[in-house]
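Undergrad: The following comprises the amino acid sequence and a computationally predicted model.
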Amino acid sequence: MTTVLGVAVLDRVPLGGGAARVGLADGRTVVVKDGDPQAVAAEAAGLRWLAAAGAAAVPAVLEVEGGRLVTELVAGGAPSARAAEELGRALAGTHAAGAAAFGAPPPGGPGDARIGAAPMRNAPAPSWPEWYAADRVLPYLRTACDAGTLTGGAAREIEAVADRLPDLAGPAEPPARLHGDLWSGNVLWSPDGAVLIDPAAHGGHRETDLAMLALFGCPHLPTVLAAYDEAAPLAAGWRDRVPLHQLFPLLVHVVLFGGGYAAQAASAARAALRAG
């Protein structure tokens, strides 16, 4: 890498996941991510789609060329209750911007995308329960079973969730514009507030983003959720459905990182079945 955006590179600091902080000769510092061209295209389309909602902040896309994505650098900061409140309201606005259908990719984004290092299919479906079972729960369950990391009773409990999704899903909602991989590591706290990075954007259920925020902990999460609920009231019973929405990212972790997450996925499945 000798030039980026047509400018000479002065220094490069790896950030992990194929990304690096790159200093340019014109004084700018940007983030450069190198990877599979299809994955790069999906991420760029997702960032632009989320930005178009005019609500939750995301880094600006500066260039997409083949397997390289260049975005603006997010300045470092610290989480605060005020920023968390603003994030809750902004996330509600992003979700409300909507999507063409459940499972729909961002405009211009490929149907075959990724969540982290795992493949993720984006294909429109008429209803959330049908889509969540067919494209989010069962494919990762099959992969984990084939690898031997999910077996026996745990696999059967997760299959039962997929079978009962129409009863477990709660009130019907329109497709939301999801970040899609909203764990706490993808929330950067800048001096200007929270900025969302590394999306796996698609049309989905808004409770999924909120459940993922809770999965691995998020600073000031109660404040985020309270502000969200005030801006866009959540349907009755949403807290009971958190394990249902966490099942997908947990299955992704089983596929990517092995059986250590299998017990968590099975526990989420049991909790979802009890809540229903």
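TA: Good, I have the coordinates. Numbers count the residues shown, from 1 in each chain.
Undergrad: Please count neighbours and contacts with C-alpha atoms only from this point.
TA: Noted.
Undergrad: Just give me how far the helix or strand that contains residue 8 sits from the chain centre.
TA: Here residue 8 sits within strand 7-16, counting by DSSP states H and E. Put simply, strand 7-16 sits 26 Å off its chain's centre (Cα atoms, centre = their mean, to the nearest Å).
Undergrad: same question, stretch 140-160
TA: 22 Å.
Undergrad: Just confirm residue 154 contacts residue 261, I think it does.
TA: No: Residue 154 is beyond contact range of residue 261, at 11.4 Å (criterion: Cα atoms under 8 Å).
Undergrad: The strand holding residue 8: which residues count as buried?
TA: If you call a residue buried by 16 or more other Cα atoms under 10 Å, then strand 7-16 has these buried ones: 9, 12.
Undergrad: Report the next helix or strand after it in sequence order.
TA: The helix or strand immediately downstream of strand 7-16 is strand 19-24, counting by DSSP H and E.
Undergrad: which element follows that next one toward the C-terminus?
TA: Defined by DSSP H and E, the subsequent element after strand 19-24 is strand 29-34.
Undergrad: putting a second one here so we can go through both:
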Amino acid sequence: MTAGVRLVRELGANHAWRLHRGELPDGRPAFVKSGNVSQLFISEAAGLRWLGESRAVAVPEVYDVTDDRLVLEWIEPGDATAEAARRLGGELARMHRAGAEAYGAPWPGFIAELPMPNEPAPTWPEFYAERRLRPFIRTALAAGRLRADDAALLEEVIERLPELAGPPEPPARIHGDLWSGNVLWTPGRAVLVDPAAHGGHRETDLAMLALFGAPHLAAIMEAYQEEHPLTEGWRARVPLHQLHPLLVHVCLFGEAYRGSLLDAAARCLEL
């Protein structure tokens, strides 16, 4: 189907790829990403399909995917409403409860254009330490965006992860990059896009929504709690789950996010 997509309008660039509005041979509109990004589009397509298999959340249909192009259903955006936010809260709870076979995923992981290890780990603290925190600490150190004492502070958190992580939970089916920009609001319902999907901890998605501020976050959380209550102490663990996205931002954008990262690490050690 990719060869039959007509590119209608340039929508700019995002990270290492170009964005277009396209049109399928039957006239349906499509959203097209293109670029020389190796396995990234394959990973995104696999994540969208996996989240969709939960039958809990709305995601765009994957029309076609290759190494250098991803063709998705066009989503016409609308306004965020409290009603749609409440619906999203319940849907996220059901998506998480659909579960995963392990912490990790059977496809290569990416967040933005950065590779993200997805090899399974037996526990969430081990997965978070070895697949999410330490790889990005090394990347940030190599780029000169973290200092040795910054890394030492983060290592303190890692060493205490088994006690900081809260009660053990089974792997949840998570979006993995659920900041507010990856939630498209349509009339009556939210659609999730650009996942870094994997089996992880459900608090990670909710902490990501809070990190940069989601519309009607209180309504999302209220509905989530009604459907699938979080375990005691979840509020105190929000900074722990925000360490990885903040590390990613340090790797991508540098000094502007270093202070927020170190502040979150310090709050983790106060638990």
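TA: Nice, I can see it. All values derive from a computational prediction rather than experimental measurement.
Undergrad: hang on, residue 62 of the first structure in a strand?
TA: Yes: looking at residue 62 of the first structure with DSSP: H, G, I helix; E, B strand; the rest coil, it is inside a strand.
Undergrad: And for it, the neighbour number?
TA: Neighbour count of residue 62 of the first structure, defined by other Cα atoms under 10 Å: 14.
Undergrad: so who does it touch?
TA: With Cα atoms under 8 Å, 6 or more residues apart in numbering as the criterion, the residues that contact residue 62 of the first structure are 69-72.
Undergrad: Check the gap between the closest residue in space to residue 77 of the first structure that isn't next to it in sequence and residue 102 of the first structure for me.
TA: Nearest residue to residue 77 of the first structure in three dimensions, chain neighbours excluded: residue 190, at 4.2 Å (Cα to Cα, 6 or more residues apart in numbering). Between residue 190 of the first structure and residue 102 of the first structure the distance is 31 Å, computed by Cα to Cα, to the nearest Å.
Undergrad: what's the answer for residue 263 of the first structure, then?
TA: Shown here: residue 263 of the first structure relative to residue 102 of the first structure, a distance of 28 Å by Cα to Cα.
Undergrad: cool, and residue 219 of the first structure?
TA: Distance, residue 219 of the first structure to residue 102 of the first structure, using Cα to Cα: 29 Å.
Undergrad: okay, the two: which has more neighbours?
TA: Neighbours per residue (other Cα under 10 Å) separate residue 219 of the first structure from residue 102, with residue 102 holding more: 26 against 17.
Undergrad: My guess is that one contacts residue 177. True?
TA: No: using Cα under 8 Å, residue 102 of the first structure makes no contact with residue 177, being 9.3 Å away.
Undergrad: Please enumerate the shared neighbours of those two.
TA: Common neighbours of residue 102 of the first structure and residue 177, counting by Cα under 8 Å, 6+ apart, are 202-204.
Undergrad: Now rank the residues you listed by neighbours and give me the top one.
TA: Neighbour counts for these, by other Cα under 10 Å, peak at residue 202, which reaches 33 neighbours.
Undergrad: Could you check how far the equivalent of that one over in the second structure is from residue 164 of the second structure?
TA: Counting by TM-score structural alignment, residue 202 of the first structure corresponds to residue 198 in the second structure. With the distance defined as Cα to Cα, residue 198 of the second structure ends up 21 Å from residue 164 of the second structure.
Undergrad: can you check residue 104 of the second structure too?
TA: Using Cα to Cα, one gets 20 Å for the distance from residue 104 of the second structure to residue 164 of the second structure.
Undergrad: related to what we said a few turns ago, got a list of what the match of residue 202 of the first structure touches?
TA: So residue 198 of the second structure contacts 47, 100, 103-105, 118, 173-176 (Cα under 8 Å, 6+ apart).
Undergrad: what do you get for residue 150 of the second structure?
TA: By Cα under 8 Å, 6+ apart, the contact set of residue 150 of the second structure is residue 262.
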